[in-house]
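A.B. asks: give me a model of this one.
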Amino acid sequence: MKAYFTIAVQPLFVLMWSSAFIAGIIGVGAAPPMLVLLGRYVIGGALLAGYAWAVRATWPRGQTLRHVVIAGLLMQIVQFGAFYTAMSHQVSGAVIALIQGLNPVLIAVFAGFLGETVTARQWAGFGIGGVGVAAAVVDQSNFSVAGLLLCLLGLFGLSMGTVYQKRFAPQVDSRASTAVHALASAPIAAVLVLATQQWQIRDLPHFAAALTWIVLVNSVAAFLLLNAMLRRWDATRVGRLFFATPAVTALLAWLLVDQPLRPLTIAGLGVGVLGLVLASARPQSAGRPAPQPVAAR
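C.D. replies: The predicted structure follows:
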């Protein structure tokens, strides 16, 4: 059973994580981005809260709860609000996956918050990863400056939210914190829907299918699988799986939503992943454990 788990779970997780970008593209093609967010957080938040309650997770309280809410708004509203809106600007799923994959690198830039240092190898990885992103973006036929800026904003939200939670609420039960992230984000998403006055669903079947996948597979199942892997393996081994996400996303986008996969895009993805690999080894400062990845699906 243990050998089967090791062999099967890793490609399954990469496929599930990569599919989030495809489901997002389908979702924002059928309804406004903020409406997709609202559905995600209302339904996903309820399911995650029910799971946290069922397993008797310890819920954050007081000042810790406030910190978890702030981190959640950064990782959920800022990240996915920006990424979903970028999708509506025709930014490809592969490019978004590659930019999101730069999260550990950006965290390294903010390493002072975590008591770490940034090595020359990490800076080299950051530069190489940036070149890969640029090549993949330039090759897109529907290149959008606004879409690229939105992707960078989403990356900033994910990275800052991760750093903030590790700095101010590092010991919070991840099962409860993920539920708090979604539940705190739901009313903000509702306000954004009302503010933009975009609540018309253009394609109900595709919207329902995408939202079902986003909630059940990406927000719940992938989160449970990630935590199961972290209980069995160290964070470095699990973190390596994310290197495959941009390439798998590009392939899925080509197969399922007809996004082009041209030579320069492939080269950019390859260079970008090389940058991620170089930047993945973060030094561990004395007396502090290496930071663990935070689920943000």
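A.B. asks: going forward, measure contacts between C-alpha atoms and count neighbours the same way
C.D. replies: Will do.
A.B. asks: and the gap between T58 and A49?
C.D. replies: Using C-alpha to C-alpha, to the nearest Å, T58 is found at 11 Å from A49.
A.B. asks: actually I25, not the one I typed
C.D. replies: Distance from I25 to A49, by C-alpha to C-alpha: 26 Å.
A.B. asks: what sits in contact with each of T58 and A49?
C.D. replies: Residues touching both T58 and A49 (C-alpha atoms under 8 Å, 6 or more residues apart in numbering) are A176.
A.B. asks: what about those two, which has more around it?
C.D. replies: Neighbours were counted for T58 and for A49 using other C-alpha atoms under 10 Å; A49 has more, 20 against 14.
A.B. asks: residues contacting the more buried one?
C.D. replies: Contacts of A49 by C-alpha under 8 Å, 6+ apart are 176, 179-180.
A.B. asks: I'd like the residues you listed laid out as TSV, including secondary structure, distance to D234 and neighbour count.
C.D. replies: As requested, those are arranged in TSV below (DSSP: H, G, I helix; E, B strand; the rest coil; distance: C-alpha to C-alpha, whole Å; neighbours: other C-alpha atoms under 10 Å):
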residue	secondary structure	distance to D234	neighbour count
A176	helix	21	22
A179	helix	24	26
V180	helix	25	24
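A.B. asks: which single one of these is nearest to H206?
C.D. replies: Distance to H206, by C-alpha to C-alpha, is smallest for A179 among the contacts of A49, at 25.6 Å.
A.B. asks: and that closest one, what is it in contact with?
C.D. replies: Counting by C-alpha under 8 Å, 6+ apart, A179 touches 45-46, 48-49, 52.
A.B. asks: filter those down to the buried ones.
C.D. replies: Among the contacts of A179, those that count as buried by neighbour count (16 or more other C-alpha atoms under 10 Å) are 45-46, 48-49, 52.
A.B. asks: and this one, please, so the two structures can be compared:
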Amino acid sequence: MLLSMKTLALPIVFIFLYGSGFVFTAFGLENSSPMAFLALRFFIAFFILLIIASVLRVQWPNTLLEFVHISTAGLLTVGVFSIGVFLSISFGISASLSALIIALQPIIVTFLAVKLLGEKFNMKILIGLLLGILGVAFVVSSKVGGSSSQILGIVFSIIALLGLSFGNIYQKKYCSNMNLYSGGAIQTLSSTILVVPILLFFEDINITFNGDFLIALVYMSVGVSIGALSLLYVMIEKGEVSKVSSVFYMMPVCAALISYFLFDIDIDITMFIGIFAVLVGILLINKK
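C.D. replies: Next comes the predicted model:
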């Protein structure tokens, strides 16, 4: 019973932390340019993880190849994904719509896992995936606009989706035994290095250090970059990556709910229909 509660608690906490990250990204971008916000977030997370790894004297990669694998997984899962989401939202895509696009991740991951990791695929999983798509479509149906100004934002969300999907597969294949603290420090550092050239050469840097921005920065640095990603890696290590990815269907649901409580955005009947379809889809994918 205790084991079942622990197994259930991991995805629930992950969903809350990761899903709310879309909302706090939008919150922080009201006072900062995207890459400046992201560079600060990555550096703070790196510094904290480095201190924890040093104090606990955890194991670091033994070989250069192991270091490269961890860095590559981090560049995809952390770097490319975060850059895509931040730029997407900065171009006017709502947190819910960005989360919806990322929620398509289970489809990509499931087929990649079948091809590259030899995981099983059956009709039950297919139906669950389709129900999940239907559910997230209902959740954000009222928030999707046809404005041409959203096209670039949608493209960046798709880039984020691909980075996260390939990064999860790479993490499962090459970095399942990675230490969360030393590996996390390496991944956030490599992601910082990826962001810096974009920040220096392609962005008009501006930051307003007020209370709202600091709240968003601390939450994204500690809650998401350390907390949520650590939970994701634990779930990937312990389970099939295709089934772990199914929890991403809850991202737009979580983002929409938190947007409601923080910004008073109404929840209509489509929200409840979507939540029901999402939960049924996840149940089908994960049911043994």
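A.B. asks: can you pull the TM-score for these?
C.D. replies: Once superposed, chain against chain, the TM-score is 0.80 (TM-score structural alignment, normalised by the length of structure 2); 282 aligned residues with a C-alpha RMSD of 3.6 Å.
A.B. asks: ok, and the contacts of A49 of structure 1 in structure 2?
C.D. replies: Among the contacts of A49 of structure 1, the ones still in contact in structure 2 (both residues aligned by TM-score structural alignment, their matches' C-alpha atoms under 8 Å) are 176, 179.
A.B. asks: could I get the contacts of A49 of structure 1 as CSV with distance to F113 of structure 1?
C.D. replies: Below are the contacts of A49 of structure 1 laid out as CSV (distance: C-alpha to C-alpha, whole Å):
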residue, distance to F113 of structure 1
A176, 23
A179, 25
V180, 23
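A.B. asks: quick one on the thing from earlier: save the buried ones among the contacts of A179 of structure 1 as TSV, and put in secondary structure too.
C.D. replies: Converted to TSV, the buried ones among the contacts of A179 of structure 1 look like this (DSSP: H, G, I helix; E, B strand; the rest coil):
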residue	secondary structure
G45	helix
A46	helix
L48	helix
A49	helix
A52	helix
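A.B. asks: P187 of structure 1: which of those residues is nearest?
C.D. replies: Using C-alpha to C-alpha, G45 comes nearest to P187 of structure 1 of the buried ones among the contacts of A179 of structure 1, at 11.3 Å.
A.B. asks: can you tell me what Q76 of structure 1 aligns to in structure 2?
C.D. replies: Mapped onto structure 2 by TM-score structural alignment, Q76 of structure 1 lines up with V78.
A.B. asks: residues touching the spatially closest residue to that match that is not a sequence neighbour, list them.
C.D. replies: Of all residues not flanking V78 of structure 2 in the chain, S191 sits nearest, at 6.5 Å (C-alpha to C-alpha, 6 or more residues apart in numbering). For S191 of structure 2, the contacting residues are 42, 74-75, 78-80, by C-alpha under 8 Å, 6+ apart.
A.B. asks: can you tell me how far S191 of structure 2 is from S245 of structure 2?
C.D. replies: Taking C-alpha to C-alpha, one finds S191 of structure 2 at 22 Å from S245 of structure 2.
A.B. asks: also I207 of structure 2?
C.D. replies: As judged by C-alpha to C-alpha, I207 of structure 2 and S245 of structure 2 stand 34 Å apart.
A.B. asks: between these two, tell me which one has more neighbours.
C.D. replies: S245 (24 against 15).
A.B. asks: average distance between the helix or strand hosting F223 of structure 1 and structure 2?
C.D. replies: If you go by DSSP states H and E, F223 of structure 1 is part of helix 222-232. By mean C-alpha distance after the TM-score superposition for structure 1, the fitted helix 222-232 of structure 1 averages 7.6 Å away from its aligned residues in structure 2.
A.B. asks: picking that back up, structure 1: which residue goes with the residue nearest to V78 of structure 2?
C.D. replies: Alignment note (TM-score structural alignment): S191 of structure 2 maps to S185 of structure 1.
A.B. asks: also L200 of structure 2?
C.D. replies: With TM-score structural alignment as the criterion, L200 of structure 2 lines up with L194 in structure 1.
A.B. asks: repeat that for N179 of structure 2.
C.D. replies: Using TM-score structural alignment as the criterion, N179 of structure 2 maps onto D173 of structure 1.
A.B. asks: against M34 of structure 1, how distant is the closest residue in space to that match that isn't next to it in sequence?
C.D. replies: Spatial nearest neighbour of D173 of structure 1, excluding adjacent residues (C-alpha to C-alpha, 6+ apart): T58 at 6.1 Å. As for T58 of structure 1, its distance to M34 of structure 1 is 30 Å (criterion: C-alpha to C-alpha).
A.B. asks: can you check P60 of structure 1 too?
C.D. replies: Applying C-alpha to C-alpha, the value for P60 of structure 1 to M34 of structure 1 is 27 Å.
A.B. asks: more neighbours, those two?
C.D. replies: For P60 of structure 1 versus M34, the count of surrounding residues by other C-alpha under 10 Å is larger for M34: 28 against 19.
A.B. asks: off-centre distance for the helix or strand where the more buried one lies?
C.D. replies: In this assignment (DSSP H and E), M34 of structure 1 forms part of helix 33-54. Relative to the centre of its chain, helix 33-54 of structure 1 is centred 16 Å away, using C-alpha atoms, centre = their mean, to the nearest Å.
A.B. asks: mean per-residue distance, whichever helix or strand comes after that helix versus structure 2.
C.D. replies: Sequence order places helix 62-72 as the next helix or strand after helix 33-54 of structure 1, per DSSP H and E. For helix 62-72 of structure 1, the mean deviation from structure 2 after alignment is 1.0 Å (mean C-alpha distance after the TM-score superposition for structure 1).
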